[in-house]
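> Here is my input; please provide its structure:
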Amino acid sequence: MKAAVITVSDRASKGVYEDRSGPEAEAFLRERLREVEVRRALVPDEEEAIREALAQALAWGARLVLLTGGTGPASRDVTPEALAPLWRKELPGFGEAMRLASLRETPTAILSRATGGVVGEALVLLLPGNPRAIRVCLEAVWPAVPTALALLAP
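As a prediction, the model looks like this:
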């Protein structure tokens, strides 16, 4: 299976600090999927850059795309807005489960706009940018991921 991890971060994309959420998401995928080919991208918090990275992942054939970052309430957090016009179907239960699991760790998780949905034939999950939150969120929704992928199979 092909999967893509797209990190959305102004500072990491400029080299101000090292991307840690992308590698964490990739590590989770490699632990859970026997045969997976993963491509990663790192883009700034800009709607067009986010859409372009997603388009490249889908053109490559990714069936599962994880986007990390840009899901908070800050003015530069635009990942949900970038994806809004692209959803074939939004699956808000993914975001609800991620927030519920994250709230057990931190009260500020309520600020997250994490979500999931279908773009083309792919399952796309929007995750927080905090590396510690990646595993918490993916653990919370992972039981539904194989079923979603099976239902989206062409």
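> C-alpha from now on. contacts and neighbour counts both.
Noted.
> Can you show me the helices along this protein?
Read by DSSP state H, the chain holds these helices, from start to end of the chain: 10-13, 21-32, 47-60, 79-83, 92-103, 131-141, 145-152.
> closest to Gly72 out of those helices?
Within the helices of the chain, the stretch nearest Gly72 is helix 79-83; the backing value is 8.9 Å (C-alpha to C-alpha).
> hmm, who's touching the closest one?
With contacts defined as C-alpha atoms under 8 Å, 6 or more residues apart in numbering, helix 79-83 is touched by 8, 45-48, 50-51, 69-71, 113-115, 126.
> Report whether the expected contact of Ala25 with Leu66 is present.
Yes. With contact defined as C-alpha atoms under 8 Å, Ala25 reaches Leu66; the gap is 7.4 Å.
> what residues do those two have in common as contacts?
Among the neighbours of Ala25, those also in contact with Leu66 (C-alpha under 8 Å, 6+ apart) are Val5.
> chain center to stretch 34-49: distance?
9 Å (C-alpha atoms, centre = their mean, to the nearest Å).
> now stretch 53-69
With C-alpha atoms, centre = their mean as the basis, the distance from the averaged C-alpha position of stretch 53-69 to the chain average is 9 Å.
> now the other sequence, so there's something to compare against:
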Amino acid sequence: MAANTRSLSGGSASSIGDKAKFGVVTVSDRASAGIYDDLSGPAILEFFSEAIKSEWHAVYRVIPDEKPLIEDTLKQFCDEEGCCFVVTTGGTGPAPRDVTPEATEAVCERMMPGYGEQMRAISLKHVPTAVLSRQTAGLRGKALILNLPGKPKAIRETIDEVFVSIPACIQLLEGPYIETNDSVVKAFRPAGLIRKGKPDS
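Okay, the predicted model is just below:
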């Protein structure tokens, strides 16, 4: 699946949610060099298309495993593009070129270690090498940055489960209200964060 076959926007204006902007960053030397098509970024975009009921738009980039470039891309997506949620895929293992977690930590003001713990616990149900993953998550301004695995199958195994708490996290960061399709992901929110209708209705 080529990257340009997956939509960069979706959702419905009739949703009770707000418009949201997401960032998707595939970190891969070979995909960025055109040696093979990126399948991981499109898997994330496919998840958004299936799971997000409110209107959304995504910015998407494929870059090599270079720590300064990863940092610059994350900063741009959070600070200039105004993304409330930035997802990376790739570069989270123990290989020398795997530097996505270090880049994420360098740009984040606060870390959210619970997400890394949950993602490894999910992946361990499927493969024992999940313990090698160094996935992490953190906050930059009003944005949540999350490291996902590099393989499409692992991406969907992980994000389909971990996303349950992400709309509440984004809302607590004073970001948009993201409504999900319950048949894919039923977002959990404390009672005080639940919206019953459009703010202007």
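> Any idea what the TM-score is?
With the length set by TM-score structural alignment, normalised by the length of structure 1, the two chains reach a TM-score of 0.96; 154 aligned residues with a C-alpha RMSD of 1.0 Å.
> Now distance to Val119 of structure 1 and mean neighbour count too, for the helices of structure 1, in TSV please.
What follows is those, written out as TSV (distance: least, C-alpha to C-alpha, whole Å; neighbours: other C-alpha atoms under 10 Å):
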stretch	distance to Val119 of structure 1	mean neighbour count
helix 10-13	24	16
helix 21-32	19	18
helix 47-60	9	17
helix 79-83	9	20
helix 92-103	14	20
helix 131-141	18	19
helix 145-152	10	13
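> out of those helices, nearest to Arg40 of structure 1?
Taking C-alpha to C-alpha as the criterion, Arg40 of structure 1 comes closest to helix 21-32 out of those, the separation being 7.2 Å.
> what's the matching range in structure 2 for that closest one?
Residues 40-51 of structure 2 are where helix 21-32 of structure 1 aligns, taking TM-score structural alignment as the criterion.
> what's the mean gap between the matching stretch and the aligned bit of structure 1?
Superposed on structure 1, stretch 40-51 of structure 2 shows a mean distance to its aligned partners of 0.9 Å (mean C-alpha distance after the TM-score superposition for structure 1).
> Quick check, Glu105 of structure 2 in contact with Gln135.
No. Using C-alpha under 8 Å as the test, Glu105 of structure 2 is too far from Gln135 to be in contact (10.6 Å).
> which of these two has more neighbours?
When neighbours are counted by other C-alpha atoms under 10 Å, Gln135 comes out ahead of the other of Glu105 of structure 2 and Gln135, with 27 against 18.
> gap between the more buried one and Arg61 of structure 2?
19 Å (C-alpha to C-alpha, to the nearest Å).
> Would you mind measuring from the counterpart of Val164 of structure 2 in structure 1 to Ala101 of structure 1?
Correspondence of Val164 of structure 2 to structure 1, assessed by TM-score structural alignment: Pro143. Here the criterion is C-alpha to C-alpha. By it, Pro143 of structure 1 lies 13 Å from Ala101 of structure 1.
> which residues does the equivalent of Lys153 of structure 2 over in structure 1 contact?
Lys153 of structure 2 maps onto Arg132 of structure 1 when the alignment is built from TM-score structural alignment. Applying C-alpha under 8 Å, 6+ apart, we find Arg132 of structure 1 in contact with Ser21.
> do Glu46 of structure 1 as well
With C-alpha under 8 Å, 6+ apart as the criterion, the residues that contact Glu46 of structure 1 are Arg76, Val78, Thr79, Ala82.
> repeat for Gly116 of structure 2
With C-alpha under 8 Å, 6+ apart as the criterion, the residues that contact Gly116 of structure 2 are Arg134, Gln135, Thr136, Ala137.
> List the residues that contact the second one.
I take that to be Gln135 of structure 2. Contact criterion C-alpha under 8 Å, 6+ apart gives Thr92, Pro101, Gly116, Met119, Arg120, Leu146, Asn147, Leu148, Pro149 as the residues in contact with Gln135 of structure 2.
> okay, the residues you listed in TSV with distance to Leu172 of structure 2 next?
Listed next are those as TSV, based on distance: C-alpha to C-alpha, whole Å:
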residue	distance to Leu172 of structure 2
Thr92	27
Pro101	23
Gly116	19
Met119	21
Arg120	24
Leu146	16
Asn147	20
Leu148	22
Pro149	25
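> between those residues, which is closest to Asp38 of structure 2?
Pro149 (13.3 Å).
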